[in-house]
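Visitor: any chance you can model this:
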Amino acid sequence: MLAEIRGLNEECGVFAVAGHAGASEICYYGLHSLQHRGQEGAGIVISDGKRLQYHKGLGLVHDVFTREQLESLKGTLGVAHVRYATAGGGGLQNVQPLVFQSHHGGLAIAHNGNLVNAERLKEQLEDEGAIFQSTSDTEVLAHLIRRSRSRTLAEKMANALPLLKGAYSFAVMDEHQLVVARDPHGLRPLSLGRLGDAWVVASETCALDTVGAVFERDIEPGELLVIDESGCHSQRFISKAMRAICSMEYVYFARPDSDLEEINVHAARKRLGKRLAEEFPIEADVAIGVPDSSISAAIGYAEQSGIPYEVGLIKNRYIARTFIQPSQALRERGVKMKLSAVRGVVAGQRVVMIDDSIVRGTTCRHIVQLLRDAGAKEVHVRISAPPIKHPCFYGIDTSTSGELIASSLSVAEICDVIGADSLEFLSLEGLQAGIGRDASMPQCGQCLACYSGHYPTAIYPSTVLPYEKQ
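Guide: Take a look at the predicted model:
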């Protein structure tokens, strides 16, 4: 994917295992398969039944962990995390899982998503004497758990979670058990699998496949799952709400080999490409996709239109990740370092280039120029999703409309900015039909807020702690 140079990034990936003697190694391979969800930092926490041991650091998974470090993390229970910073910013203190110690024992928390009322809750907790170790919104849950007077970890979480507003998939662990939960709308994915007698939880099913686990089911929105020596136990911590899984998971974030709530991501992207060809046909000689996330849509576009699919752009997989570059100028130069046009494919041809999104427009402009420099006679851009006009508050780093070119410019104006011969975006109806989440499915809801501006939750709720109402 080109998330790191396009300015569109998912916050993180969560992985956990319970009941496996090689928990640290299972977590390591699980994180590798979720690396696309976060490249800033990684961490693994393991319990041997008596204490929590952990290692985490900045960088990619293979840079953070050595064989010796993994072998030192001995135990059968583990929680792991890869992170891209949105809420709270960067720094080692925000790399997850966050680990806490008290006279009650240890606690480790991994979180995918973003809490829209975190700052309000932080202020209240600090007024009551809480001291935060990080600037991450995730730490709010630890303080709410600690303040609960309930007896078990599951009961404490069941009391705390309804106070949180926004997107969250949590994996929380103490020395003896794993507790996982998903927000009432199911904005972020979370799946459950079996690996022999062990249980595995992951943000995407591709991670289950990597470690050899068999998919059991998706964690339900509003569900709290407790996994301990006695087995796996499910309960609800809140009544059902409108289901609204993030549509960008299907369009861009998830790996093509993952299944999200019974829908294969690659198949969904192909359908988006086919629908795009139906809505906006064009006379062209070759159809190409921007690697990696747009390849599936480009194949679908080619199949539907009859235009031959070709590999017109090559991704250099060994160049340094451009998201760490400190300036926009270097980010833009990183496009040429990361992508190359195949002159033998595009020279003298009318090219239709399929991409999944235009955020700021800078990267798309540079890719169009790459194709022209390689001799393309015409470059027509087709986007397999509607224009992103509204910021996301649920874990994607587009927090203001000013970052989004489609919030202020028309399609024709964006076309001029990127220098294409034509530009079209898939319709909202086409997106919903292409993903395949129709009303006949019990889990049909999607979050379309970045396209429509209609959010499934209040964005700035004034949630108060229970004792303030007394």
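Visitor: make it CA atoms for all contacts and neighbour counts henceforth
Guide: OK.
Visitor: what residues of stretch 247-262 count as buried?
Guide: Within stretch 247-262, the residues that qualify as buried are 247-256, 258-261, counting by 16 or more other Cα atoms under 10 Å.
Visitor: tell me the two of these that are most distant?
Guide: Largest separation among the buried residues of stretch 247-262 by Cα to Cα: 252 and 261, giving 15.8 Å.
Visitor: quick revisit: just the closest of the buried residues of stretch 247-262 to residue 152, please.
Guide: Nearest member of the buried residues of stretch 247-262 to residue 152, counting by Cα to Cα, is residue 261, at 30.0 Å.
Visitor: tell me the contacts of residue 133?
Guide: 93, 139 (Cα atoms under 8 Å, 6 or more residues apart in numbering).
Visitor: next, the second sequence, to be compared with the first:
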Amino acid sequence: MCGILGVVATSPVNQLLYDGLQVLQHRGQDAAGIATSEGGRFHMHKGSGLVRDVFRTRNMRNLTGNWGIGHVRYPTAGSAYNAAEAQPFYVNSPFGLLLAHNGNLTNADELKREMYLSDLRHINTSSDSEVLLNVLAHELQAASKGLKLDEDAIFTAVAGVHRRCRGAYAVVAMIAGYGLLAFRDPYGIRPLVIGRNDTAAGSEWLVASESVALDVLGFRLLRDVAPGEAVLVDIEGRFHSRQCAAKTVHAPCMFEFVYLARPDSIIDGVSVYESRMKMGEFLADKMKRTMPKVHIDVVIPIPDSSRP
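Guide: Alright, predicted model coming up:
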């Protein structure tokens, strides 16, 4: 489980990303990272620890640019103590690509071997997110055929990622000189939402793991990214979306509603708070039916997210 965030704005995004990651801190406390883009150049800072500990004023000053991505890490693959596995991950070919990922690839070892033997790419960490980054990079290179990148090539590359990768992945990425890309696996296992903020200078876009980040940052929730869908905001601020999976089945992780998500979030159109209340009501009704003669003195919330 991790938290991801991507912003395209009309002014510097470093503070938006910092504040957004603070709101998503419950999704990962082991590492945090922010990357921004300005004039085709990436700026990045990441490290182990909480958001407030990783980023200082000097770091924030260096994160210039009007678009960027952020990540908070809860390690479920790779090493929990290796600062090199903090995200976003970067690869310089093709075009320059940064990626942050929430989820787990179930075929990461197979893909790593495939990357080395067929795609001639080296994976330097045990993180499945670095594997995913290199799969996307290879598919972008294949789809663009060495020519100028366009939206059709980007969506074709995401379709290639869907064909090769298995498991859960919600992704935000930046492609140097082109824009912000976000996509969700064909099963929609991990959440991803889209928000918009219209200003006098133009429209601003935000994608995040949970809608609560949009609320805090002043963005209007538009919708969820659909399973298998990719959304792209180019450097001109134009929004594009396309279904990139041959087949989709909506199968979200129930643990989001039970434990992971904040209660004030809305995931796939469902209030997390209301879903937890209904689960509690269902359990109470079941207890009354199956154990009618048992007198219950106390109810203990385990985990604490079951507390109303």
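Visitor: whatever residue of the second structure lines up with residue 84 of the first structure: neighbour count?
Guide: Aligned by TM-score structural alignment, residue 84 of the first structure pairs with residue 74 of the second structure. Using other Cα atoms under 10 Å, residue 74 of the second structure is surrounded by 21 other residues.
Visitor: next: residue 233 of the second structure.
Guide: Neighbour tally, residue 233 of the second structure, other Cα under 10 Å: 23.
Visitor: which position in the first structure aligns with it?
Guide: Checking TM-score structural alignment: residue 233 of the second structure goes with residue 227.
Visitor: helix or strand for its match, just tell me which one.
Guide: Residue 227 of the first structure is located in strand 223-228, with elements delineated by DSSP states H and E.
Visitor: and if you look at residue 206 of the first structure?
Guide: Per DSSP H and E: helix 205-211 holds residue 206 of the first structure.
Visitor: ditto for residue 242 of the first structure
Guide: Under the criterion DSSP H and E, no helix or strand holds residue 242 of the first structure.
Visitor: how many residues are close by it?
Guide: 16.
Visitor: quick check: closest non-adjacent residue to it.
Guide: Spatial nearest neighbour of residue 242 of the first structure, excluding adjacent residues (Cα to Cα, 6 or more residues apart in numbering): residue 185 at 5.7 Å.
Visitor: secondary structure class for the counterpart of that neighbour in the second structure?
Guide: Under the alignment (TM-score structural alignment), residue 185 of the first structure pairs with residue 187 of the second structure. Classification of residue 187 of the second structure by DSSP: H, G, I helix; E, B strand; the rest coil places it in coil.
Visitor: pretty sure residue 187 of the second structure contacts residue 245?
Guide: No: the criterion here is Cα atoms under 8 Å, and residue 187 of the second structure misses it with residue 245 at 9.7 Å.
Visitor: what sits in contact with each of the two?
Guide: Contact criterion Cα under 8 Å, 6+ apart; residues shared by residue 187 of the second structure and residue 245: residue 228.
Visitor: what segments of the stretch 101-250 of the first structure are helices?
Guide: For the stretch 101-250 of the first structure, the helices defined by DSSP state H, counting those that start in this stretch occupy 118-127, 139-147, 153-160, 205-211, 247-248.
Visitor: just tell me which of those ends up closest to residue 341 of the first structure.
Guide: Residue 341 of the first structure lies closest to helix 247-248 among the helices of the stretch 101-250 of the first structure, at 26.3 Å (Cα to Cα).
Visitor: residue range for that closest one in the second structure?
Guide: Under TM-score structural alignment, the match for helix 247-248 of the first structure in the second structure covers residues 254-255.
Visitor: list the buried residues of the strand holding residue 227 of the first structure.
Guide: Buried residues in strand 223-228 of the first structure, counted by 16+ other Cα under 10 Å: 223, 224, 225, 226, 227.
Visitor: what residues are up against the residue lying closest to the first one once chain neighbours are set aside?
Guide: Taking Cα to Cα, 6+ apart, and ignoring the residues beside it in sequence, residue 223 of the first structure has residue 236 as its nearest neighbour in space, at 4.6 Å. By Cα under 8 Å, 6+ apart, the contact set of residue 236 of the first structure is 222, 223, 224.
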